[in-house]
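Model the following, please.
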Amino acid sequence: MEALDFARWQFGITTVYHFIFVPLTIGLSLLVAIMQTVAYTSKDPVKADSWTRLTKFFGSMLIVNFGIGIATGIVQEFQFGMNWSEYSRFVGDIFGAPLALEGLIAFFMESTFLGLWIFGWNRMSKKVHLLTIWLVALGTTASAYFIIAANSFMQHPVGAQFNPTTGRAELDPEAGGIFAVLANPTTLAAFPHVIAGAWLVAAAFVTGIAAFHMVRHHNRAQELEADTAAAQEHTHLAREVFRPAVRFGTLAMVISALLIFVSGDVQAKLMFQQQPMKMASAEAICEDQEGVPFSILTVGGPEAFKQNCSDVTHLIEIPYVTSILATNNPNAELRGVESLQKEYKEKFGDTVVNAAGETVEANYRPNLFVTYWSFRLMMGFAVFSGILAVWAWWVTRGKGEMRRTTGSKWFARFAVLAIPMPFLANSAGWVFTEMGRQPWVVHPSPTGDPMVRMMTMQGVSGHPDWIVILTLVGFTLIYGALAVVWYYLMHKAAVKGVSAPQRVTADDGAKQLDTPTISFGY
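Got it, this is the predicted structure:
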């Protein structure tokens, strides 16, 4: 291994680690905003109180998650200039624009209004305070758009031209410039898919935690005498607080799953056009063929780990599915890895000069094992959310006085188990997106300037190996410690739950509901 490998490992570790927090922040900010809206618009004081408690309960976890996401995101962006200076030199004028917009517009917007939301309880009018959390949700979504626009330029460069005098890529006003970058068709396809994935993460998070508490309070009420005040409190929490949260999370999972399916289909078809090598590797298609099946299980020999596609064996396949995914035509012909490798060698050369000025053999195939399995893990982990949605909907069915709660400990265990699965699906999806693009850090566009391209080995900085190893080990250890702190704070807030509403007598003798203040994990 050399500096390039260590730099890639470092960027991969910090990116995957950072993206643990990103989808939860994006999705949870929206769900918390909806919860507070329900509380604000409800005419029923009991319902309004329940949703206010849920808003503050899940809002406390949003605060913790947002804070640690900031720290890890800053480190990720600094790597572009530190470990990947040649890449930054080549496309910095283009790539830096959406990143700057993300910081100046989206980040300041979400962080400012989150602060107002945290400290504005009972200090602002309810309407203005509600507006602040919606602006937080809008800011997190806008932040995702600008980041995806930057990443999409790496997948499909548009609005740019190569300047032979400076040896750099520059924005081209005649090709649309920054507006073309922001309206990149790859961005427009990826954005709804990423946002839907974030909603699924947050929906599973809300459903899993709410289901755990619903079961706990249901069983606690069963253990107590039915007519006691304590039993009634537990029944109220199970039925009036956490059951609606379970139903709400289930509905959010269904909506996000439908959007993931539709946007994923659009994105896959676009990838087959823009990055055929990535999709051929994802399906382990070695040679050009018609009516391509979808491989459920493929095994590879020793040569497969060296990107030799011929050393793979398809064991379980579904006929014609991959051709349908690519073109909607079951008999469509798709390009294979080996034929694309020959084509790319003819088009881009048999050799390439790396960042150190050395001439090495060009290999245009990504890591077949990682690309193939990350694509399947992305879909496989998402199945847990589907099972949870069906199960949760069934055990909470009924209306009016027939509304059900459940004491099934198996349901509670599965609900908690299902919480991390969308996180893993999101991470697997990004591993597929980035690893499948290799060996390109800026993939050549089939329609744009053919010279706006860069291989990963050409983008790395010229650091000695030991420097990159030192920072790799340092950040991994620091992030490991932060992970422990994050889990402790999130677990503490999640297990705490909410208290039952206390009836207090006002000076005029009327009964009021006493709602808790927002809790801070730190």
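
When you work out contacts or count neighbours from here on, use the C-alpha atoms and nothing else.
OK.

secondary structure class for the closest residue in space to Met61 that isn't next to it in sequence?
Distances taken as Cα to Cα, 6 or more residues apart in numbering place Met490 nearest to Met61, at 6.0 Å, with adjacent residues excluded. Taking DSSP: H, G, I helix; E, B strand; the rest coil as the rule, one finds Met490 in the helix state.

thought Met490 was touching Ile63?
No. Using Cα atoms under 8 Å, Met490 is not in contact with Ile63, being 9.8 Å away.

Neighbours of Gln502, how many?
By other Cα atoms under 10 Å, the residues close to Gln502 number 13.

scratch that, Arg123 is what I was asking about
For Arg123, using other Cα under 10 Å, the count is 11.

quick check, it in a strand?
No. Using three-state DSSP, the assignment for Arg123 is coil, not a strand.

ok, it - contacts?
Contacts here follow Cα atoms under 8 Å, 6 or more residues apart in numbering; on that basis Arg123 touches nothing.

gap between it and Gly59?
For Arg123, the distance to Gly59 (Cα to Cα, to the nearest Å) stands at 17 Å.

what do you get for Gln267?
32 Å.

Which one of those two is surrounded by more residues?
Counted by other Cα under 10 Å, Gln267 and Gly59 do not tie: Gly59 has more neighbours, with 26 against 22.

Please provide the structure for the following sequence as well, for comparison with the first:
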Amino acid sequence: MDTLDLSRLQFAVVTIYHYFFVPLSISLAALTAGLQTAWHRTGKQHYRDLTMLVGKLLMVTFAVGVVTGLVQEFQFGLAWSDFARFYGDVFGPTLAIEGMLAFFLEATFLGLWFFGWDRLPRRAHLATIWVVAVGTLISAYVILAANSFMQNPIAYGVDPETGRARLDDFFELMVNEVNLAAFPHTMSGAAMTGGALLLAIGAWRAWGRRGRVRTDDAAIEHRDHAAWQRLARLGAWVTAFGGVAVAVTGDILGKIITTVQPMKMAAAEALYASQSGAPFSILAVGGSRGGEPFFSIDIPFLLSILAKGDPTATVQGMDDLQAQYTELYGPGDYMPYVPVAYWTFRLMIGAGMAAAALAVVFLVLTRKGNPPIRPGRVRTLAGRAVLWALPLIPTLPILANTFGWIFTETARQPWLVFGMFKTEDGVSPGLTAGEVLASLIGFGIVYGILAVVWLRLVLHLSRLDLSPDPDRPDDGDDSSPSARSLAAAAPTY
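Model (predicted):
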């Protein structure tokens, strides 16, 4: 692999790893704010206990996300300085605003929320977590505007004296049509990610082995069973609604991408020749470049519907677009690597649909407070299957997010900024493959350690009881249930 390939791989690793935590932070912030609001309105203790749990999950996730986000922003100067030099005036404001929001707004108010439980007035304390929740949305919108510029460059001009791009209209950059569609799509995926995590934790604690306490006579429900049940169903509802929103917003985004980047949508279907009433293949095997596959399962007209909303519409193929781009931009290969675009598009859809489907099944099995497992019932097998799938459920939205970003970025190649700036022109001059490889290995080691730390902290928080054990006094031992409970860590007003 040469310097360009290694630089792309390094940016991909840094970005994908960072994005594991971004949607979780966004959704957990909103869920924490919602749960605390419910506690304020109802006064029910379980809402307060769940607020503390979800808030602590947020803090752990936010900390790792901020650290990895810093590395991602530094990549523009480390490996892509030519790109930063040319487009820095356009990207600079978005990165600066996002950085200020993350460090000065979100981090500050998250600290006020955590340390202000017994120090701030009730409404002021509630306001701090809502500032965090709104701040994460603003931060996401601004940084998505920077990425949308790479998909659909607008609101800039080239300075004739410096030869560098300059930002002409910040508002126009913010309302890029790609960003207006990508933001709700991305936030819907974030909702699924946070919801799936809460679903897994709540179901595991409510109906798993830890959900029942063994006595001499029988197994009885844990005192926090009802609260864990509510958490699981809340996560399931958020995941299910997020799945519906992902489908709706994804349809809108797909039509806009077809307009601004027709090659990307053609690559998603491996469509080489333009076709009216183009089908969408669920699975295709074999076939050389431009040739028919040996085997495929097609849904008639679906690609034309996804791309243009008309079952009879003509979808441009990659061969025709290659000829157009050659005439417009000069000689070169303007087709992305089709197998990656084809399969990541389907894996994105498949993982998202699977997460939403599991959430719906869980809601059906647990309606009216019923447990998912009840001996002698027909749904026992389905209930057991859902509980067995608990470790998988949180990973499905993460995989969908990951495959979606891989598709978005790789199917834009060979462009760094579509139609304006090629990827090969953005690499830092003088950068060697050895330097990139060394830094990539270093990042990999550090990120591996962070992943283990984050996972252990999440599992530790998930194992804690929500409320102290009333039958066992707190004797000062840190291992006692009272000392280990989440509620004991947060004083009452």
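
Give me the TM-score for this pair.
Remark: TM-score between the superposed chains equals 0.90 [TM-score structural alignment, normalised by the length of the second structure]; 469 aligned residues with a Cα RMSD of 2.1 Å.

Now the corresponding residue of the second structure for Gln341 of the first structure. Nearest residue, chain neighbours left out?
Aligning on TM-score structural alignment places Gln341 of the first structure opposite Gln322 in the second structure. With Cα to Cα, 6+ apart as the criterion, Gln322 of the second structure has its nearest non-adjacent residue at 6.0 Å, and that residue is Tyr334.

Just give the number of residues close to Asp265 of the first structure.
Neighbours of Asp265 of the first structure under the rule other Cα under 10 Å: 18.

Report the contact partners of it.
The contact partners of Asp265 of the first structure, taken as Cα under 8 Å, 6+ apart, are Leu325.

quick check, Asp469 of the second structure in a helix?
No. Counting by three-state DSSP, Asp469 of the second structure falls outside a helix, being coil.

Can you name the residues that contact it?
481-482.

That one and Ala483 of the second structure: what is the separation?
For Asp469 of the second structure, the distance to Ala483 of the second structure - Cα to Cα - is 10 Å.

quick one on the thing from earlier: just checking, what residue in the second structure corresponds to the residue nearest to Met61 of the first structure?
Met490 of the first structure maps onto Val458 in the second structure, by TM-score structural alignment.

is it true that that match touches Leu57?
Yes. Counting by Cα under 8 Å, Val458 of the second structure does reach Leu57; the two are 6.4 Å apart.

For those two, work out which one has more neighbours and name it.
Leu57 (24 against 18).

Secondary structure element holding the more buried one?
Assigned by DSSP states H and E, Leu57 of the second structure falls within helix 45-78.

same check, this time on Phe191 of the first structure
helix 185-223.

Any chance you could list what contacts the next helix or strand after that helix?
Past helix 185-223 of the first structure, further along toward the C-terminus, the next helix or strand under DSSP H and E is helix 229-236. Residues outside helix 229-236 of the first structure that contact it (Cα under 8 Å, 6+ apart) are 217-218, 220-222, 224-226, 500.

Trace Met174 of the second structure over to the first structure, please.
When the first structure is aligned by TM-score structural alignment, Met174 of the second structure is paired with Leu182.

can you tell me how far the residue nearest to its match when sequence neighbours are not counted sits from Met435 of the first structure?
Distances taken as Cα to Cα, 6+ apart place Ala149 nearest to Leu182 of the first structure, at 5.6 Å, with adjacent residues excluded. Plainly put, Ala149 of the first structure is 18 Å away from Met435 of the first structure if you go by Cα to Cα.

More neighbours: the two, which one.
Taking neighbours as other Cα under 10 Å, Ala149 of the first structure and Met435 compare with Ala149 leading, 26 against 20.

Need the counterpart of the more buried one in the second structure.
Taking TM-score structural alignment, Ala149 of the first structure has Ala145 as its aligned residue in the second structure.
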